[in-house]
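A.B. asks: my questions are about this predicted structure, shown below with the sequence.
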Amino acid sequence: MFIQRRLYHLSHIDLDGYSCQLLTSYIFQNRKFYNANYGKEVLFRIDEIFEDIEKLERGEKVFLLITDLNLTIKEAEYIDSKVKQSPYNIHLQLLDHHITGAEVAEEFSWYYMNTDKSATKITFEFIQKNFPFPKESDKIAKFVEAVNAFDIWLQDSEHFEYGKVMMRLIGSARELARTMFAEEDTYYKLELLKGAMEIYNDESIEKKHIYLDDQIHYLKKRFFRGNREDDTIDNLMTNYIVELLEKRKEELTIRYKGYKGVLTYMIGSISVIGNAFLTRNSDYCFFLDVSNKGNISLRANGDVDVAVIAQEIGNGGGHSNASGGRVKGMREFYRYGDVKKFIENLLIEKEYTTDLLLPQSESN
């Protein structure tokens, strides 16, 4: 059966894109989700998908699904070529609604476009025609109407206001760094959408869009709390992220002049998260976060003077336990390993071209 294929699903990073993935999550047990914005990231994710496909046994069948992303002709030709050259049995399908993809849709049979519907509604109808849908189909259909009404701006629809609040729910869900925690970030957003679907199908609630607006904080907090004791959302989120970092800390470890640190990418909230990590992992001396613009933020717990590190690697400075700067040559990366390679090369260069770094206790 087609449903037994392993799903690799690439989608956009907005309400419509994530809603498409929510729908396929009900159908495919063997699945992996990828997300991309427009531009270079699209083909980067495609290459990433094919890297993952190549890890499979040769006999496995694959369903490569792309939703809510319109491709350029060059992007489509590249993907089509990759599929045809692959030794794997890959079924390729794109479902989209952007008019800018019209020319491409005429060139490739796997490129389906319908400008009258959102990608979520197109995906829903595609699933209904090709797969046995779950018992929740009525609830899902109502959710789909809300996404569709907002995404194609059906302002007179009874579903429009609810879709608008769901857009804010997803748009404000920036607590997890997408490049660092891709799988967790997508799972987080899908769980938020499931919560929104539950509310929209609760007949005891009258003004559902207002109720959802009030519940955004609760839905986020429920996710980060999990089985933990109740706390503020900031503390729950910090514990969740620190646990993710601890699971990967060997991969995230960097060293500078003998001092052991951890490197993150666009993680944000570094004062809280950085200090929490360092407190729980006393063998680490500093915490370094870098943005796609090259801005760096450093935190320490007294083992090293990070103002000196910031000055040496980023022409910055600050306090001995909290500092910042900006590194040259930084660009946007779509995979953490590439960020680490860039920063490690910088650290090696600076290690041999700057003065020796003194511990904070000796420099005071």
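C.D. replies: Yep, it's here.

A.B. asks: please count neighbours and contacts with C-alpha atoms only from this point.
C.D. replies: Noted.

A.B. asks: residues touching the most centrally placed residue in the chain, list them.
C.D. replies: In the chain, the residue lying closest to the centroid (CA atoms, centre = their mean) is residue 178, at 3.0 Å. By CA atoms under 8 Å, 6 or more residues apart in numbering, residue 178 lies in contact with residue 185.

A.B. asks: got another one to weigh against that:
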Amino acid sequence: MNTYHLYHLSHTDLDGYGCQLVTQHYFENISFYNSNYGKEIEERFLEILEEMEKRKAAKNLVLITDLNLTVEQCEILEKELQNASVEARLLLLDHHKSGQDSYENHPWYLLDDTRCATKITYDFFSALYTPDTALSRFVDVVNAVDIWLDQDSHFELGKVGLGLVANAREINRIMFAKPNSHYLLTLLQSTQAYFDQPSPHIALDEAIHGLKKRYFRADKPDDTLSNLVSSHMVSLLTRYKERMSISYKGHKGILTYNIGNVSVVGNDFLAANPDFDFFMDVTSRKTVSFRSSGKIDVSKMAKALANGGGHPNASGGMLTTFKDSFVYDRVLSQVKEIISKNEEK
């Protein structure tokens, strides 16, 4: 089965990423996707179908883990796969009892509420291939905390891992899905070095800041974690800047989504990319922030687009017609349309 191209959709918590750490061990050709519950699952599945159509691999496996699907979602997924131009097998491995109806009606839906999804995934693939001692131990740590075995010797270590994933928000998941996935899986892989230390949960807890710095520092001079993250984000934005570019009245800008720390990242990006005139960040709450290096008065831009205002180089407002999305390209399309309609007035 590892000759397949694997499209692995999983949840966004420790158990979800733990499942992906397992498949990363067993598969060479993988595309990772992550989702919370609800509508996002369907949007991520459409992304999988789009990538599958482009790749046209001979063998494809769509794996969904740590996400319970409704009966309606199961039917949608089956129909979309049947209509795809490439053939793909579908497998879901989960432990949420709320998926019982879906499990009873779909043979590709495996449900076991006695183990976390990471353990179900590991047990499934290690039975097909070769068990791995180190990976098995990591799986036991995830299992202890995810199904809350508070008397288990791995429980406290699992709690630290739970917090590690929950607080690893340095790379925006919507804008940079692949870099975010790489970051989280690298952090989880690094945790295993602390499992044999005395009081491993304390050792790992104290090491997390350093693990994050090590990831973002790479070959850069040492600095604060905040500055290293900002530098990394500017590098990512620079790499993808043409894909993320927008224009307003002849001025070129970049659109980000829930970037955070707009003043630092925005100004650093504009300093590093003089071919861009403004920086625009929209959030899931419809608020929008603008930054400029002096080539455009963004207070006027904020007033025209978002009924806002501020300073010539730093302004904000609200895009009242903006509809939140889980897919960056749809956010980009919306903002381009808002700008286009404003320029037509």
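C.D. replies: Ah, there it is. Note that the structure is predicted; figures quoted are calculated from it, not measured.

A.B. asks: map the residue nearest to the centre of structure 1 onto structure 2.
C.D. replies: Alignment of residue 178 of structure 1 against structure 2 is given by TM-score structural alignment, with residue 173 as its counterpart.

A.B. asks: ok, residue 313 of structure 1 next?
C.D. replies: Superposed on structure 2 with TM-score structural alignment, residue 313 of structure 1 falls opposite residue 305.

A.B. asks: and residue 41 of structure 2, that one's in a helix?
C.D. replies: Yes - when DSSP: H, G, I helix; E, B strand; the rest coil is applied, residue 41 of structure 2 is found to be in a helix.

A.B. asks: how near is the residue lying closest to it once chain neighbours are set aside to residue 12 of structure 2?
C.D. replies: Distances taken as CA to CA, 6 or more residues apart in numbering put residue 35 closest to residue 41 of structure 2, at 5.8 Å, once the chain neighbours are dropped. Note on residue 35 of structure 2: its distance to residue 12 of structure 2, by CA to CA, to the nearest Å, is 6 Å.

A.B. asks: and what of residue 166 of structure 2?
C.D. replies: 8 Å.

A.B. asks: do residue 55 of structure 2 as well
C.D. replies: Applying CA to CA, the value for residue 55 of structure 2 to residue 12 of structure 2 is 25 Å.

A.B. asks: ok, residue 123 of structure 1 - contacts?
C.D. replies: 20, 23, 67, 95 are the contacts of residue 123 of structure 1 under CA under 8 Å, 6+ apart.

A.B. asks: can you give me the strands for structure 1?
C.D. replies: Taking DSSP state E as the test, the strands found in structure 1 are 6-11, 31-35, 61-67, 89-96, 111-113, 253-256, 259-265, 286-290, 295-300, 317-318, 322-326.

A.B. asks: reformat these as a markdown table; add mean neighbour count and distance to residue 185 of structure 1.
C.D. replies: A markdown table is the format used below for the strands of structure 1 (neighbours: other CA atoms under 10 Å; distance: least, CA to CA, whole Å):
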| stretch | mean neighbour count | distance to residue 185 of structure 1 |
| --- | --- | --- |
| strand 6-11 | 23 | 13 |
| strand 31-35 | 20 | 10 |
| strand 61-67 | 22 | 18 |
| strand 89-96 | 20 | 23 |
| strand 111-113 | 20 | 27 |
| strand 253-256 | 17 | 22 |
| strand 259-265 | 20 | 14 |
| strand 286-290 | 25 | 18 |
| strand 295-300 | 25 | 22 |
| strand 317-318 | 20 | 32 |
| strand 322-326 | 22 | 26 |
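
A.B. asks: adding distance to residue 123 of structure 1, write those out as TSV.
C.D. replies: Shown next, in TSV, are these (distance: least, CA to CA, whole Å):
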stretch	distance to residue 123 of structure 1
strand 6-11	11
strand 31-35	15
strand 61-67	8
strand 89-96	7
strand 111-113	10
strand 253-256	41
strand 259-265	33
strand 286-290	37
strand 295-300	39
strand 317-318	51
strand 322-326	43
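
A.B. asks: closest one to residue 194 of structure 1 among those?
C.D. replies: Taking CA to CA, strand 31-35 is the member of the strands of structure 1 nearest to residue 194 of structure 1, at 16.4 Å.

A.B. asks: what segments of the stretch 151-300 of structure 1 are helices?
C.D. replies: Taking DSSP state H, counting those that start in this stretch to define them, one finds helices in the stretch 151-300 of structure 1 at 160-171, 182-200, 208-225, 233-247, 249-252, 270-280.

A.B. asks: okay, the fifth one sits on what stretch of structure 2?
C.D. replies: Spelled out, that is helix 249-252 of structure 1. Using TM-score structural alignment, the residues of structure 2 aligned to helix 249-252 of structure 1 are 241-244.

A.B. asks: and the contacts of that stretch?
C.D. replies: Stretch 241-244 of structure 2 is contacted from outside by 254-256, 332, using CA under 8 Å, 6+ apart.

A.B. asks: can we see that at 10 Å?
C.D. replies: 175, 234-235, 237-238, 253-256, 269, 273, 276, 328-329, 332 (CA atoms under 10 Å, 6 or more residues apart in numbering).

A.B. asks: sorry, back to before: compare residue 166 and residue 12 of structure 2 (neighbour count), which wins?
C.D. replies: residue 12 (20 against 12; other CA atoms under 10 Å).

A.B. asks: contacting residues for the more buried one?
C.D. replies: Residues near residue 12 of structure 2 by CA under 10 Å, 6+ apart: 18, 33-37, 66-67, 165-166, 173, 181.

A.B. asks: try it again with 6 Å
C.D. replies: 34-35 (CA atoms under 6 Å, 6 or more residues apart in numbering).

A.B. asks: ditto for residue 326 of structure 1
C.D. replies: Contacts for residue 326 of structure 1 were tallied using CA under 6 Å, 6+ apart; they are 294-296, 314.

A.B. asks: in structure 2, what sits opposite it in the alignment?
C.D. replies: By TM-score structural alignment, residue 326 of structure 1 lines up with residue 318 in structure 2.

A.B. asks: quick one: map residue 211 of structure 1 onto structure 2.
C.D. replies: Aligned partner of residue 211 of structure 1 by TM-score structural alignment: residue 203.

A.B. asks: now its match: closest residue in space that isn't a chain neighbour?
C.D. replies: Residue 203 of structure 2's closest residue in space is residue 194 (CA to CA, 6+ apart), at 6.6 Å.
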